[in-house]
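**Student:** Quick one: sequence and predicted model below, then my questions.
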Amino acid sequence: MLSTHLKDTVTFQDSVSSWEESIKVAAEPLLNQGNIKESYIEKMINNVHEFGPYIVIVPGVAMPHAQNAGEVNSTGVSLLKLEKPVLYPEDKEVSLILVLAATDSDGHLDLISTLAEVLSEEDTKEGLEKAESKEEILRLIESAE
């Protein structure tokens, strides 16, 4: 399920200037496909300003998301892999940013659950951090699902 959502939404970038930019860049494929509105991106960024770096779910991995109040048109997931980690609040280094956008809380929970399973495998997480292609990332996630 996760790999299906990521089929057209994986991007690679050398670096970003801030954690806010990392969320914007990571969410761009979902915005371009019409899954989300621009306001959803701002809402994700505002959540971190308000609640801190709770979206850094394991070392090196952030999962920006927000409650849908009409900003999510269709459920989607995107992934940005940074060559150089970006610092999130509290000096948390992040190089993988997975944006979640769900039309309802059930879809949200299913995606979070699948992602948690994938990232709980240390080999898979390390593989994602070292991956150099979209195909490699999709293969790793498919094998862990």
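**Tutor:** Right, received. Where do you want to start?

**Student:** For the rest of this, base every contact and every neighbour count on C-alpha atoms.
**Tutor:** Fine.

**Student:** hang on, isn't residue 74 packed against residue 33?
**Tutor:** No: the criterion here is CA atoms under 8 Å, and residue 74 misses it with residue 33 at 9.6 Å.

**Student:** alright, now check it against this:
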Amino acid sequence: MDCVMSLLDLIGNDGIVITTEKGLTLDAALDLTCSLLIKNGKVEASYLEAIKQKHKEIGAYYVLAPKIAMPHARPEDGVNEAALQITVFKNGVDLESEDNGDVYFSVTLAAMDSDSHIHTIMALSELFQNEDDVDAIIQAETESDIKDILKKY
């Protein structure tokens, strides 16, 4: 793939969940972070299971920083096409990360192979380092507000 997919391309028209639910269990929260990817056929249910399984083995490996998570598994765990799902937990969710506390902003990464998503990872890490934008996404009321912020990346 020569064309570089932007974050918005990878999210598509139906890739953002904003939830105000409180007290979500770990499983329910992870289900949510993959819900649209599975619904839209971007990943198989096995991808979600792989994330849960790895969590059981090594803990919250995908909680990258305070507020921020990036659930992901391996391409062979059931990725059908490269995609991202954004999930905003308005009230935060405890994903069992002792170092980073509750998660408010999750980006589920589904990659076809390790090379093609280097650009995506770079764009995401730029975003994750921008606290103002991360906070703006968490505060956002609508999907289009979130997309406006992500256009920069």
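**Tutor:** Alright, I've got the coordinates. Model, not experiment: these values are computed from the prediction.

**Student:** Tell me roughly how far whichever strand or helix holds residue 118 of structure 1 lies from structure 2 on average.
**Tutor:** According to DSSP states H and E, residue 118 of structure 1 maps onto helix 105-120. Comparison of helix 105-120 of structure 1 with structure 2 after fitting gives an average deviation of 1.6 Å (mean CA distance after the TM-score superposition for structure 1).

**Student:** Show residues contacting the helix or strand that comes right after that helix.
**Tutor:** Beyond helix 105-120 of structure 1 in the direction of the C-terminus, DSSP H and E gives the next helix or strand as helix 122-130. Residues external to helix 122-130 of structure 1 that are found in contact with it (CA atoms under 8 Å, 6 or more residues apart in numbering): 81, 95-96, 118-119, 136-137, 140-141, 144.

**Student:** which helices and strands does the helix or strand following helix 122-130 of structure 1 pack with?
**Tutor:** On the C-terminal side of helix 122-130 of structure 1, the nearest following helix or strand under DSSP H and E is helix 134-144. On a contact count with 3 or more CA pairs under 8 Å, 6 or more residues apart in numbering; DSSP states H and E, helix 134-144 of structure 1 meets helix 2-6, helix 105-120, helix 122-130.

**Student:** rerun at 7 Å
**Tutor:** helix 2-6 (3 or more CA pairs under 7 Å, 6 or more residues apart in numbering; DSSP states H and E).

**Student:** Alright, calling it a day.
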